[in-house]
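Chemist: Next come a sequence and a model predicted from it.
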Amino acid sequence: MSKKIIHKADTRGHANHGWLNSHHTFSFARYYNPERMGFGLLRVLNDDIVAPGMGFGTHPHDNMEIVSIPLKGALAHQDSTGTSEVIETNEVQIMSAGSGLTHSEFNASKTEPVNFLQIWVFPKEQSIQPRYEQKAYKPEDRQNKLQTVISPEKGSDALWINQDAWFTLGSLKAGFSEDYQLHKRGNGVYAFVLEGEVEIDGEKLEKRDGMGISDADWVSIKSSADAELLLIEIPMK
């Protein structure tokens, strides 16, 4: 019997610093909820809006897989591996903090806000050499189907992650129906609705709602309206 946990959008932690308007699915910074310390090895899922020209100054990380997905606008990134890039909408970035690095993230625009997801996953191997990678994905490749954008399989079309985790995006039309088959026994799936309305395993989810499912081999997906969906398949321990 599968286990489910639902996090409605309006129950997330919230911090508005003026330049940064952030919603936290899991405990982060000043938002602390002992029942929301993550889902399996998924630790952070932040929905951030950064004002034009503003951002996060240089700060350190280690032993964390950090994924950034711009939903609207563009994000300028610099880090101590020598990387200096702009991440656009329809691109995905992954950074293995590994043995330690510093980085900064700023809105690449002086006129428009940027909205992006920042996601942290505990790594499989500790203290690997820090690394950075980003990739553009064609939105038409996820029209009414599921598009894998992050995977532990080196050499695939997806970005590599130092964990047995898979990230999948879908732009689904009303009436779409498909089962998501988990890749690895013992993993769970965290579904996060970016836009629209989706039914996951019979549970109705709306924009920015999240739901974790564990002890399941597959998950049913049905869209009752046009929807944008992110699935994170993650080890539970």
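Modeler: Perfect, thanks for sending it.

Chemist: C-alpha from now on. contacts and neighbour counts both.
Modeler: Noted.

Chemist: give me the number of residues near Ser96?
Modeler: In terms of burial, Ser96 registers 27 neighbours under the definition other CA atoms under 10 Å.

Chemist: Glu85 versus Asn21, what's the distance?
Modeler: Counting by CA to CA, to the nearest Å, the separation of Asn21 from Glu85 is 23 Å.

Chemist: Next: His7.
Modeler: His7 is 33 Å from Glu85, by CA to CA.

Chemist: residues of the helix or strand encompassing Ala76 that come out buried?
Modeler: In this assignment (DSSP states H and E), Ala76 forms part of strand 75-79. Neighbour-count burial for strand 75-79, counted by 16 or more other CA atoms under 10 Å, picks out 75-79.

Chemist: ok, the residue nearest to Val189 when sequence neighbours are not counted - contacts?
Modeler: What sits nearest to Val189 in space, not counting adjacent residues and going by CA to CA, 6 or more residues apart in numbering, is Glu233, at 4.3 Å. By CA atoms under 8 Å, 6 or more residues apart in numbering, the residues touching Glu233 are 165-167, 182, 187-190.

Chemist: wait, what's in contact with the residue nearest to the spatial centre of the chain?
Modeler: Per CA atoms, centre = their mean, the C-alpha nearest to the average position across the chain is that of Ile119, at 4.6 Å. Contact analysis of Ile119 by CA under 8 Å, 6+ apart lists 42-46, 66-68.

Chemist: could you check the angle strand 75-79 makes with whichever strand or helix holds Lys135?
Modeler: Element membership for Lys135, per DSSP H and E: strand 131-136. If you take axes from the mean of the first three to the mean of the last three CA atoms, to 10 degrees, strand 131-136 sits at 160 degrees to strand 75-79.

Chemist: Mind giving me the packing neighbours of strand 131-136?
Modeler: Judged by 3 or more CA pairs under 8 Å, 6 or more residues apart in numbering; DSSP states H and E, strand 131-136 is in contact with strand 91-96, strand 159-160.

Chemist: Take this one as well and set it beside the first:
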Amino acid sequence: MITVRHAQDRGQASFGWLDSQHTFSFGHYYDPQQMGFSALRVINEDKVQPGAGFETHGHRDMEIISYVLSGQIAHKDSEGHIQVLPAGEFQLMSAGSGIFHSEYNASDSETLHFLQIWIEPDTLGIQPGYQQKDFGQSAGLTPVATPGGDNGTLRIRQDATLSQLILEPDSELQVDISAGRKLYIHQIEGQLLSGSTTLYPGDGAKVENQQQLMLRNQGSEPVKALVFDLP
């Protein structure tokens, strides 16, 4: 079964310096039917004005992933990490027992556009951690975050895998789904045919009770999406 969450149905927040679209309930946006999916709790699509950003604030017991679509994030946290996250790179911050951080648009002229993703951990109170990496633009399904951090992936404290999907025009990929597992797809670029359902940028799809899923790019532009394998 595939359940689509259309981009235009997401929650909206605008603060002048920030425009944000919430796939799931977040902040002042509350929908009891959209409280997350399995361990996936938040997907926010944020656009931050030049020079603006999120002042220092705290988190605990959450796996927080940032993926920059355009622009750059200037990151600073209480564990001593001071980094710039450019477009195309993934950042995974394990909040664990508690961490404070700030995120700013590193540019004075360009809008920052990024995805903020929260996944609930399966272990509480761990030592906070920070990871950052560019996984390239290879076609197919590229693992980004895995429970064991295998093969150079980011290590996530949950029985979940995040992968980057890139499909060139007129190509397809079959995804096998293990028994009892769920998938969530967040569409970023292009038009992705998921089973018999077409996803457009900003759309999401919950996939449940299926053993296989065929993903196709029948358009003229490359497709980019994030695919979450969840418990």
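Modeler: Here it is on my side, so go on. Keep in mind the model is a prediction, meaning the values are calculated, not measured.

Chemist: By neighbours, which of the contacts of Glu233 of structure 1 wins?
Modeler: Gly188 (31 neighbours).

Chemist: What is the equivalent residue in structure 2 for that residue?
Modeler: By TM-score structural alignment, Gly188 of structure 1 lines up with Lys182 in structure 2.

Chemist: how much space between its match and Ala160 of structure 2?
Modeler: Counting by CA to CA - Lys182 of structure 2 and Ala160 of structure 2 are separated by 10 Å.

Chemist: before we move on, what about Val144 of structure 2?
Modeler: Separation of Val144 of structure 2 from Ala160 of structure 2 (CA to CA): 11 Å.

Chemist: Which residue numbers in structure 1 does stretch 17-29 of structure 2 align to?
Modeler: Using TM-score structural alignment, stretch 17-29 of structure 2 lines up with residues 19-31 of structure 1.

Chemist: Can you list the buried residues in that stretch?
Modeler: Buried-residue list, stretch 19-31 of structure 1, by 16+ other CA under 10 Å: 20, 22-28, 31.

Chemist: element containing whatever residue of structure 2 lines up with the residue nearest to Val189 of structure 1, please.
Modeler: Counting by TM-score structural alignment, Glu233 of structure 1 corresponds to Asp229 in structure 2. Per DSSP H and E: Asp229 of structure 2 is located in strand 223-230.

Chemist: How far does that strand sit from its chain's centre?
Modeler: For strand 223-230 of structure 2, the separation from the chain centroid amounts to 8 Å (computed by CA atoms, centre = their mean, to the nearest Å).

Chemist: Would you mark the buried spots in it?
Modeler: 223-230.

Chemist: Give me the neighbour count for Ser156 of structure 1.
Modeler: The burial count for Ser156 of structure 1: 12, using other CA under 10 Å.

Chemist: Show me what it aligns to in structure 2.
Modeler: Aligned by TM-score structural alignment, Ser156 of structure 1 pairs with Asn151 of structure 2.

Chemist: Its match and Val144 of structure 2, how far apart?
Modeler: From Asn151 of structure 2 to Val144 of structure 2 the distance is 10 Å (CA to CA).

Chemist: go on, Glu63 of structure 2?
Modeler: As defined by CA to CA, Glu63 of structure 2 lies at a distance of 14 Å from Val144 of structure 2.

Chemist: Which of the buried residues of stretch 19-31 of structure 1 fall within strands?
Modeler: Using DSSP state E, the subset of the buried residues of stretch 19-31 of structure 1 located in strands is 20, 22-24.

Chemist: count of neighbours near the corresponding residue of structure 1 for Gly96 of structure 2?
Modeler: Using TM-score structural alignment, the partner of Gly96 of structure 2 in structure 1 is Gly98. Gly98 of structure 1 has 20 neighbours, counted by other CA under 10 Å.

Chemist: same question, Glu172 of structure 2
Modeler: The burial count for Glu172 of structure 2: 18, using other CA under 10 Å.

Chemist: One more: Lys3 of structure 1?
Modeler: Look at Lys3 of structure 1: counted by other CA under 10 Å, it has 10 neighbours.

Chemist: hey, where'd the helices end up in structure 2?
Modeler: Counting by DSSP state H, structure 2 has no helices to list.
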